[in-house]
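Participant: Got a predicted model here, sequence first, then my questions.
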Amino acid sequence: MSHTGTRPATAPSRLAGPRMTGRQKLVLVLLLGAQFMIAVDFSILNVALPAVGQGLGFPLAHLQWIATSFALAAAGFTLLFGRVADLVGRKRLFTGGMAVLGLASALGGIATSPEVLLTARVLQGLATAAVTPAGLALLTTAFREGPLRERALGLNGALMSAGFTAGAVLGGLLTDLLSWRWAFFVNVPVAALVVALAPSVITDSRPAVRPKLDVPGAAAVTGGLLLLVYGLTRAGESGWTAPATLTSLLAGAALLGAFLIVEKRSAEPLVPVRILRRRNVIWGNAAGLIAFLTETSLVFLLTLYLQEVLGYSPLATGLAFGVLGVGTVTGGMLGGRAVGRFGNRRTLVLGGVVQAAATLSLVALGTSGGWIALLLAATFAGGVGNMLVIVGFMVTATSGLPDEEQGLATGLATMTQQVGITMGIPVMSAVVTARTGAATGPDAVLSGVSAAVLVNAVLVLAGAVLARALLGRPDARSRAGRAGG
C-alpha cells in the first residue's frame, strides 16, 4: 500500500472511524475500571502510612514495608502470571484475581495487627500480578492491531497513570474524612462489580494449543525479580553498599541470568528467545521502564519538596498532584492519535523530549510558595509527555505478535511497569541522600531534590535518545494494520 497515494483519501475516514461496537465499549469500561483500581492501590496508602502506623503499632522504620510487600509480590509474579493467563484462560485468571483483590482488601480494612495487614498487602500484590497482564491481554485481543487498539491502550495508560495520582488524593481524603481503613474498603464494591459482570461481558482468549508451564524458568525469573526488588528497596533504606543490598542485587542478577540460560534450553520456555530478540519488545520495554521509573519517582521527589520545603499537609500535597493527573489523562487521550499519525518511535521520542524539558525546569524551584505555579505547569506538561511515552511503549511492546503470545507480551510490559515503579524511589532517594549528607532543613532538602530532579531529566532524555536510535521504523505489516484498523 502506498502512503503517498492513499493518505489524503484515508485521513478523513480515520478521523471518523473505525468505531467500537457496543460490546467492545462494555469490555473497555470493565477492563479499564479494573486497571484504574489497581493503579490506585499502588499509591493510595502512601499518604496514609503515618496514620496506619499509629493505628496498628507499626514502628516508623518498618512503615515502608506496607508498600514494599505489595510491590514485591506485584513485580515478582507478574511475568509468571502473564504466562499462566495464556495457559488457563485470561478471563478465568482476571476474574479470579479480582475476587482475591476484593477479599484481600476487606482483610486489610479489618486488620488489627501488622502481620494481618502485611498479609493483605501481599495478597493484593499477587492479585495485581494476575489481573494486570490478564486484563491487558484481554484488551489487546478484543481490539485488532490498529487505531482501535491504539485508542484502547491510550485510554488504559491514561487511567493507570491517573490512578497512581488519584490514589494519593483519595488516600488523603479518606484518611482525613473517615479512616485509613477505607483505603482498603473502597476496593471491595468495585471488585465485586467486576467479578459479577466479567463472565457475561468478556470473551475469553487463549492459545489453540496449551503449552506446559516452564517451571524452572518461572522459579528463576520470579526469584530473581523478588531479590532485585528487595535489593532496590534496601538500597533506598540502607544505602547501595550495605551487605543486604549488594547480596540481594547480585543474587537477583544471577537468577535472571540463569533464567535466560534456562529459556534457551527449554522446549517450551516461559519467554521464547525469539520474542526477546524482537527489537520492538526489548527496546519498547526499555523505554517503558525509564518512563515509569522517572515519573513515579518524580512524584516522590515533589512530595518531599511540597511537605519538607513548602510545608504542605499530606492532603494539600495529594491535591497538588491533581494537575499531574489531568496531564496524564490528556496525554493518554492524545497518545493513540499520536501513534496513528507519527508512529511508535516518533511518539516515544516526542513524549520523552516534552517530559525531559518539563522535568528539567523543576531544577529552578525555590523555597518560597510562589514556585508552586512552576511546579503545577511543569507537572501538567510532564504528565502529557510521560503518557505519550507510555502509550508508545505499550503499542510497541505488543505489536506484531499473534494473539496466543499477547499474554506473554503484556506480562513483560506489566513487569516493566511495576519494576520501574519500584526502582524509581530507591534510586532517587539515594541521590537525595548523597547530596544532602547529614544536613537537614528546607535548604538541604531542596538541594537534594534539585540534584535528583536533574538526574531524572537526564534519564528521560537518554530514554528518548535510545528510542530514536534503537527502535526501527514500523514494518509494512504494522503500517497496514494501522491503516486498516
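Facilitator: On my side now, so go ahead. These numbers were taken from a predicted model, which means no experiment stands behind them.
Participant: rest of the way, CA atoms for contacts and neighbours
Facilitator: Will do.
Participant: ok, P272 - contacts?
Facilitator: Each residue near P272 by Cα atoms under 8 Å, 6 or more residues apart in numbering is listed here: E263, K264.
Participant: Which of the three states applies to T241?
Facilitator: Remark: T241 carries the secondary structure label coil [criterion: DSSP: H, G, I helix; E, B strand; the rest coil].
Participant: ok, and the closest non-adjacent residue to it?
Facilitator: A235 (7.7 Å; Cα to Cα, 6 or more residues apart in numbering).
Participant: and the host helix or strand of the one you found, how far from the chain's centre?
Facilitator: Here A235 is covered by helix 215-238, with elements defined by DSSP states H and E. When distances are taken as Cα atoms, centre = their mean, to the nearest Å, helix 215-238 is centred 17 Å away from the chain's centroid.
Participant: List the buried residues of that helix.
Facilitator: Buried positions in helix 215-238, judged by neighbour count with 16 or more other Cα atoms under 10 Å: 216-218, 220-238.
Participant: ok, back up a step: these two touch, right, the residue nearest to T241 and T247?
Facilitator: No - taking contact to mean Cα atoms under 8 Å, the distance of 11.0 Å between A235 and T247 leaves them out of contact.
Participant: Helices of the stretch 101-250 of the chain, start to end?
Facilitator: Remark: helices of the stretch 101-250 of the chain, listed N- to C-terminal, are 114-142, 147-177, 182-185, 187-201, 215-238, 243-265; assignment by DSSP state H, counting those that start in this stretch.
Participant: ok, how many other residues are close to Y312?
Facilitator: Y312 sits with 17 neighbouring residues when counted by other Cα atoms under 10 Å.
Participant: ok so, going back, for T396, find the nearest of the helices of the stretch 101-250 of the chain.
Facilitator: For the helices of the stretch 101-250 of the chain, the distance to T396 is smallest for helix 147-177, at 9.9 Å, taking Cα to Cα.
Participant: Put this next to the previous one:
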Amino acid sequence: MSGPDSTANRAPQKAGSGAILAFVCLGQFMVFTDVSIVNLALPSIQEGLDMTDVSLNYIVTAYATVLGGFLLFGGRLADTFGRRRLIQIGFTLFALASLVSGLAENGPTLIAARGVQGFGAALITPAALAILTNTFAEGPERNKALGVWGSLSGIASIAGVILGGVLADGPGWEWIFWINVPIGLGAALFAVRILPESRAEERSQFDSLGAATLTAGLLLLIFTLGEATHVGWGTFRTIGSLIGVAVLLTGFIVIESLVKSPMMPLRIFRLKTMRVANISAVLVFGTFAALFFFASLFMQNAFGYTPLEAGFAYVPLAVSVAAGAGIASGLVAKFPPRNLVMAGLVLAVVGLLLMWRAPADGTYLVDLLTPFILLGLGCGIVFVTLQIAAFVGVSDEEAGVGAGLINTSQEAGGALGLAIIATIAYSGIDSEMEATGGDPELIMNIQESANHDAFLSGAVLGVIALLVVAFLMPRADAGASHAEDDGKNLNETDLAPAESDT
C-alpha cells in the first residue's frame, strides 16, 4: 500500500469545514444537473441546429459516457497529483466546454463539447468527494456531510430537468450551457482560497496501462449499452462490443493484480459494506435513470404537458428527495445502512407500481403526485445511505479511488438500467406504430403501453436491488465500531480474506 494521506503536508486551511462542504457540493450539483438538463431542451436544440433524431441522442450520451468512463481515472489522478488541483482543472474544462456548447452552430460541435464537459466533470466529482471524506472524520460528522452530498445526486438530476424546461422555453437552449461558465470559472479561481490540498504521500509510479484499459472498457460498455437500444442486442455490433468489454475489463483485473502500484487496489473490494453498496448503486441508479427518462416522456406524450409544465411537475419529487435525504442523514447513525436502503427501495418500488397503473387520461393530482412523493422519499434515503456505506473503512489515502468507484457505479448503473428497460419498453414498437395508420388514439395507446412496461421493469429492477441489499449487506450499524472493524481488516492483511466477509 502507499503511505498515509498527506494531511499533515497540506497548505494552511483558509476556510472552515462548512465552507469546504458548500464548495464541493456546488461541484456535485453542477455535474449532476448537466446529466439531465438537456432532456426537456432537446426539441429546441434539434430545431435550432437541424439535427436528426439519431444524432440528438448523442447530446445526452456523450456527456454521460465520458463522465462514467473517466471517473475512476479522475479519482486516481486526484490521489496522485492533488485533489484541489484536479478540481481547478475540472472546473475550468467544464466552463470552457459549456461556452463552446452554447456557441455551437452544428451538431458535431455540440456533441464534442459535451464530451469535454463530461471529462471535466469526471475530474471534479471524485476529487471533491475525496476532499469531503478527508475533511470530516468517519462517524456522525462524516455521515451528515455525506448525507448532504448524497442528496444532491437526486435533487440535482431533478433540478436539471426543471431548469432545462424553464430555459428552453425562456431565453433559449443555449443558456442551459452558458449558465455554467461564470460558475465554473469562479469556482476554479476560488478553490485555492477554500480548499486544502491533499494527495497520497508516497508518489508511486502511475498505473498508466491500468488506467487506459479500465477507461477504455468502461467507455465501450456505457457506449454499447446506449447504442443497443437503437441497433438491437442481438446484432454483431452489440455482441462484438460486449466481448471487447469483457476482454478489456478482464485485462484490467490482471494488470491490477500484477503491477506494484495499481490504480485501483483490488484489496479495496474486501470491504463488504463498500462492495455491496457499489453493487446496489448499479441497480438503484438504473432504476431511477429509467424513471426520470420515461416519466418525462409519459407526461409529455400521455398527459400533453409542455417542457415547462413537465419540468415543474417534478417539483414535489425534488422536495421529497430533499426530505428523504434529511431523514436518512438523521437515522444513519442509529440504524444499519441495510435497513435504511431497504426502506427507501420499498418506497421506490411502490411508487413505480403506481406509475405502472397510471392511465394516459388520468390527472396529475390523482395519478402522479402520490407516486412522485414516494419515489422522491425513496430516492433521497437510498442515495444518501449508499454514499455513506461506500466509504465505510476506506482509508484517507484511497478516498479518491472510493469516490471514483461509487460514482462509476452510479453512472454505469444508470446507463445499464436505461438501456435494458428501454429495450423492453420499445420492443416491437416500430411495427406497432406503422400499423396505426397515423390514428392518434392508437398511437396514444402504444405510447401508454410502452411507458407502463418501463415503469414495471423499473419496479422489477428495484426488487432485485432490494434482494441484494437484504441478503448481502451487513446488518451492523454504520457507526464507528463497524467502520473500524472494516478498516482493520483491510489494513492488517492484503492477501487473507477479511473477517467482514465471513
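Facilitator: Cool, the structure landed. This structure is a prediction, so every number in the text was calculated from the model and none was measured.
Participant: TM value for the aligned chains?
Facilitator: Once superposed, the chains reach a TM-score of 0.91 (TM-score structural alignment, normalised by the length of the first structure), with 462 aligned residues with a Cα RMSD of 1.8 Å.
Participant: hmm, back to that, tell me which residue of the second structure matches up with the residue nearest to T241 of the first structure.
Facilitator: In the second structure, the residue matched to A235 of the first structure (TM-score structural alignment) is A228.
Participant: Surely that match and T238 touch.
Facilitator: Yes - between A228 of the second structure and T238 a contact is recorded at 6.2 Å, counting by Cα under 8 Å.
Participant: Number of residues surrounding whatever residue of the first structure lines up with R237 of the second structure?
Facilitator: Taking TM-score structural alignment, R237 of the second structure has A244 as its aligned residue in the first structure. A244 of the first structure has 15 neighbours, counted by other Cα under 10 Å.
Participant: Please determine how far A244 of the first structure is located from E237 of the first structure.
Facilitator: 11 Å (Cα to Cα, to the nearest Å).
Participant: residue in the second structure matching Y305 of the first structure?
Facilitator: So, by TM-score structural alignment, Y305 of the first structure is matched to F298.
Participant: you'd agree its match is up against D453?
Facilitator: No - F298 of the second structure lies out of contact with D453 (Cα under 8 Å); the separation is 11.6 Å.
Participant: Specify which residue of the two has the higher count of neighbours.
Facilitator: Between F298 of the second structure and D453, counted using other Cα under 10 Å, the more crowded position is F298 (22 against 18).
Participant: For the more buried one, which non-adjacent residue is spatially closest?
Facilitator: Setting aside the residues directly before and after it, F298 of the second structure is nearest to N451 in space (Cα to Cα, 6+ apart), at 6.4 Å.
Participant: Pull the distance from stretch 360-375 of the first structure to the chain's centre.
Facilitator: Between the mean C-alpha point of stretch 360-375 of the first structure and the mean C-alpha point of its chain there is a distance of 27 Å (Cα atoms, centre = their mean).
Participant: swap in stretch 399-411 of the second structure?
Facilitator: 9 Å.
Participant: got the contact list for that stretch?
Facilitator: Taking Cα under 8 Å, 6+ apart as the rule, stretch 399-411 of the second structure contacts 64, 67-69, 71-76, 78-79, 125-127, 129-130, 133-134, 263-264, 277-279, 281-282, 285-286, 387, 390-391, 394.
Participant: which helix is the longest one in the second structure?
Facilitator: Determined from DSSP state H, the single longest helix within the second structure is helix 440-472.
Participant: which other helices and strands contact it?
Facilitator: Judged by 3 or more Cα pairs under 8 Å, 6 or more residues apart in numbering; DSSP states H and E, helix 440-472 of the second structure is in contact with helix 272-301, helix 337-356, helix 399-425, helix 429-434.
Participant: by how many degrees do that helix and helix 272-301 diverge?
Facilitator: Orientation of helix 440-472 of the second structure against helix 272-301 (axes from the mean of the first three to the mean of the last three Cα atoms, to 10 degrees) gives an angle of 170 degrees.
Participant: any chance of the helices of the stretch 101-250 of the first structure in JSON lines, with distance to T330 of the first structure too?
Facilitator: Formatted as JSON lines, these follow (distance: least, Cα to Cα, whole Å):
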{"stretch": "helix 114-142", "distance to T330 of the first structure": "21"}
{"stretch": "helix 147-177", "distance to T330 of the first structure": "7"}
{"stretch": "helix 182-185", "distance to T330 of the first structure": "26"}
{"stretch": "helix 187-201", "distance to T330 of the first structure": "24"}
{"stretch": "helix 215-238", "distance to T330 of the first structure": "31"}
{"stretch": "helix 243-265", "distance to T330 of the first structure": "37"}
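Participant: Among the ones you listed, single out whichever gets nearest to W65 of the first structure.
Facilitator: Ranking those by their distance to W65 of the first structure (criterion: Cα to Cα) puts helix 114-142 first, at 7.7 Å.
Participant: what's the mean deviation for that closest one versus the second structure?
Facilitator: Superposed on the second structure, helix 114-142 of the first structure shows a mean distance of 0.9 Å to its aligned residues (mean Cα distance after the TM-score superposition for the first structure).
Participant: Now do the buried residues in that helix.
Facilitator: Buried residues in helix 114-142 of the first structure, counting neighbours by 16+ other Cα under 10 Å, are found at 114, 117-142.
Participant: can you name the residues of the second structure that that helix overlays?
Facilitator: Using TM-score structural alignment, helix 114-142 of the first structure pairs with 107-135 in the second structure.
Participant: out of the helices of the stretch 101-250 of the first structure, which comes closest to A11 of the first structure?
Facilitator: Between A11 of the first structure and the helices of the stretch 101-250 of the first structure, the shortest separation by Cα to Cα is 12.1 Å, and it involves helix 147-177.
Participant: Show me what that closest one is packed against.
Facilitator: helix 22-43, helix 114-142, helix 182-185, helix 314-320, helix 322-342, helix 372-398.
Participant: Packing partners of the helix holding A235 of the first structure?
Facilitator: Under the contact definition 3+ Cα pairs under 8 Å, 6+ apart, helix 215-238 of the first structure sits against helix 65-88, helix 243-265, helix 406-436.
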